[in-house]
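**Student:** Sequence first, predicted model second:
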Amino acid sequence: MRADRPPSTFPARCALSTCALAGAAAHIGPAGTWLAPVRRVLFPALDGRGHPEHIALTFDDGPDRASTPYFLDALDRLAVRATFFVLGRALLEAPETGRELAARGHEVAVHGWDHRRPWCPTPLRDLRELRRTAEAVTVVCGSRPRWYRPPYGVLTGGRWAAARHVGLRPVLWSAWGREWEAGATARTVVGNVGRDLRGGGTVLLHDTDRAAAPGSWRVTLQALPELVERCRRQGLTVGPLRDHGIAG
């Protein structure tokens, strides 16, 4: 080999590529839990599986001063308490609604700072924003949150690690209404939830159209009494995650 010939950079490029692939896998790999069959079989606690005679009722994306109060009134009429996964930015925009959530006996949990997609690894920002949201919930609502559900249900490696560091327990859902879709009706919401409604399940709904089709929250509100009545006809109690008895 000639003395003036530069050494090959191929091993270094391979090492960098391997590190990049490993980093991408660590980031995206855990997001496979978004798939319901994966959660149901391998991660029942993440699927929100609790006491077989209980249904956990949860709402995402609020609080929203234009829509959330209607849900609070409806839940009062139904004598039901629920868990609200709030966005930190939304909570600081409507702190009076956040305080009302807690005052009416509902559980307040963390949905993240805002509703963005997590395609790129941002571990430091994930940690900073989850901590900031948890602190906002504690200050505004008067209690330390226990649960975390990431936007879109995409639980990346960074978000999972950040949640554990902040002391939050990730939980997704086992049944959802898909009411965020354009064209959804109260009937389709009840049907979507009903297909996967089992004792011990966790139901995902939304109390705002912040990340959904305009006006979709009205569809959810119309469907809510029938959903609760369907659970009760099956002998199931409806309540928040704190009463759900998730193991693990």
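**Tutor:** Sure, I can see it.
**Student:** C-alpha only now, for contacts and for neighbours.
**Tutor:** Fine.
**Student:** Quick one: the strands in the protein, in order.
**Tutor:** Along the chain, counting by DSSP state E, strands occupy 54-60, 83-87, 107-112, 147-148, 169-170, 175-176, 202-206, 237-239.
**Student:** Now do the contacts for the most centrally placed residue in the chain.
**Tutor:** Nearest residue to the geometric centre of the chain (Cα atoms, centre = their mean): Arg149, 2.7 Å. With contacts defined as Cα atoms under 8 Å, 6 or more residues apart in numbering, Arg149 is in contact with 85, 110-112, 155, 170-172.
**Student:** can you pick the most crowded of those residues?
**Tutor:** Val110 (31 neighbours; other Cα atoms under 10 Å).
**Student:** ok so, going back, out of the contacts of Arg149, give me the two with the largest separation.
**Tutor:** Maximum pairwise distance among the contacts of Arg149 (Cα to Cα): 14.7 Å, between Phe85 and Leu155.
**Student:** can you pull out the helices in the protein?
**Tutor:** Assigned by DSSP state H, the helices in the chain fall at 10-28, 36-42, 68-78, 88-93, 95-103, 123-141, 157-166, 186-195, 216-233.
**Student:** May I see the ones you listed arranged in TSV, with distance to His51 and mean neighbour count as well?
**Tutor:** As requested, the helices of the chain are exported to TSV (distance: least, Cα to Cα, whole Å; neighbours: other Cα atoms under 10 Å):
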stretch	distance to His51	mean neighbour count
helix 10-28	30	13
helix 36-42	15	14
helix 68-78	21	16
helix 88-93	29	20
helix 95-103	24	19
helix 123-141	26	19
helix 157-166	24	20
helix 186-195	18	18
helix 216-233	14	19
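**Student:** In addition, the following structure is provided for comparison:
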Amino acid sequence: MKPRTLLRIGTAAAALAAAHAAPVISTYGPLRNRQMPRLAGIGHRDHVALTFDDGPDPLSTPRFLTLLQERGVQATFFLLGSMADKAPGLVKEIADAGHEIAVHGWAHRPLLLRGPHATYQDLRRARDTIADLTGRAPHWFRPPYGIMTTAAHLSARRLGLTPVLWTSWGEDWTSRATPDSVHRTVTADLHGGGTILLHDSDCTSAPAAWQSTLGALPSLLDHCADNGWQVGPLHDHGLPGTPGRCRT
């Protein structure tokens, strides 16, 4: 093959790779919060969306459900399809408690390393599993590690899923996390209209990391109440395109 042809092929491949990876820029939180409010999950200023990733986990998730029930709070749970498939009864328990269930993909692997077909199949499998278990098609999608790609955006659109990330997180997946550190990290970036990312499972986190999250949750809910913010799921957050949840 001629060098000029090889150069053209290499240039085309580089362009495709760049197009695939371009949405990764949204992983940078400060930029996302300023320039991509819908993707960041910025909603009504008197509301904070509470979201959990990586479940359901029979060891830890029921403890979160109990605490949320005691506080009269509902949340959005971004489930991994592989975890949901192992605990179908727990998925139904989450839904029966009035919480919103969303898609975190089938396997917790970076979509940046997956092509269009593999990305679509991963999201479709997770969406269909959740729909079968709950009797309701999920609306929201959050990619593992918060890494969006062009293939992820296109696949989500085909599947009727709306991507949403977060405005503040607790860094609760590390072995050094404590209830106090989770609280400080979340509240440092939290404002009315924000979306909180926490984890109700340690399937991709340090062992027992969920205990720090659970320990921080009461003080986080108190913080929101002290600021006059209602806490609830994304479907009450006022994001554009939320089905059947318009607020005036």
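**Tutor:** Noted; the coordinates are in hand. This one's a predicted model, so the numbers in the text were calculated from it and none came from an experiment.
**Student:** Do you know the score for how well these two fit?
**Tutor:** Once superposed, the chains reach a TM-score of 0.95 (TM-score structural alignment, normalised by the length of the first structure), with 241 aligned residues with a Cα RMSD of 1.0 Å.
**Student:** Give the equivalent position in the first structure for Asp189 of the second structure.
**Tutor:** Residue pairing (TM-score structural alignment): Asp189 of the second structure is matched to Asp196 of the first structure.
**Student:** For its match, which non-adjacent residue is closest in space?
**Tutor:** Closest residue to Asp196 of the first structure apart from its sequence neighbours, by Cα to Cα, 6 or more residues apart in numbering: Ala175 at 5.3 Å.
**Student:** what sits against the counterpart of the one you found in the second structure?
**Tutor:** For Ala175 of the first structure, the aligned residue in the second structure is Ser168 (criterion: TM-score structural alignment). Contacts for Ser168 of the second structure (Cα under 8 Å, 6+ apart) come out as 185-187, 189-190, 194-197.
**Student:** just Leu57 of the first structure next, same as before
**Tutor:** Leu57 of the first structure makes contact with 81-83, 202-205, 238-241, according to Cα under 8 Å, 6+ apart.
**Student:** cool, and Pro150 of the first structure?
**Tutor:** Shown in contact with Pro150 of the first structure (Cα under 8 Å, 6+ apart): 111-112, 159, 170.
**Student:** Go again with 10 Å.
**Tutor:** Contact analysis of Pro150 of the first structure by Cα atoms under 10 Å, 6 or more residues apart in numbering lists 60, 85, 87, 110-118, 130, 156, 159-160, 163, 170-172.
**Student:** which one in the second structure is aligned with it?
**Tutor:** Aligning on TM-score structural alignment places Pro150 of the first structure opposite Pro143 in the second structure.
**Student:** before we move on, the earlier item: list the members of the contacts of Arg149 of the first structure that persist in the second structure.
**Tutor:** On the basis of both residues aligned by TM-score structural alignment, their matches' Cα atoms under 8 Å, what survives of the contacts of Arg149 of the first structure in the second structure is 85, 110-112, 170-172.
**Student:** what number of residues lie near Ala184 of the first structure?
**Tutor:** Applying other Cα under 10 Å, we find 16 residues neighbouring Ala184 of the first structure.
**Student:** So it is in contact with Thr220, correct?
**Tutor:** Yes - the pair Ala184 of the first structure / Thr220 is scored as a contact, 9.1 Å apart, by Cα atoms under 10 Å.
**Student:** Tell me the counterpart of Cys81 of the first structure in the second structure.
**Tutor:** Careful, residue 81 of the first structure is Arg; it's not Cys. Checking TM-score structural alignment: Arg81 of the first structure goes with Gln74.
**Student:** Give me the neighbour count for its match.
**Tutor:** 22.
**Student:** need the contact list for Pro179 of the second structure.
**Tutor:** Contacts of Pro179 of the second structure (Cα under 10 Å, 6+ apart): 170, 172, 209-220.
**Student:** Map it onto the first structure.
**Tutor:** Pro179 of the second structure maps onto Ala186 in the first structure, by TM-score structural alignment.
**Student:** Distance-wise, check the residue nearest to its match when sequence neighbours are not counted relative to Leu172 of the first structure.
**Tutor:** Distance criterion Cα to Cα, 6+ apart; nearest residue to Ala186 of the first structure, sequence neighbours excluded, is Ala223 at 4.5 Å. Ala223 of the first structure sits 21 Å away from Leu172 of the first structure, going by Cα to Cα, to the nearest Å.
**Student:** any idea how far Gly105 of the first structure is from Ala247 of the first structure?
**Tutor:** 23 Å.
**Student:** Repeat that for Leu78 of the first structure.
**Tutor:** Applying Cα to Cα, the value for Leu78 of the first structure to Ala247 of the first structure is 27 Å.
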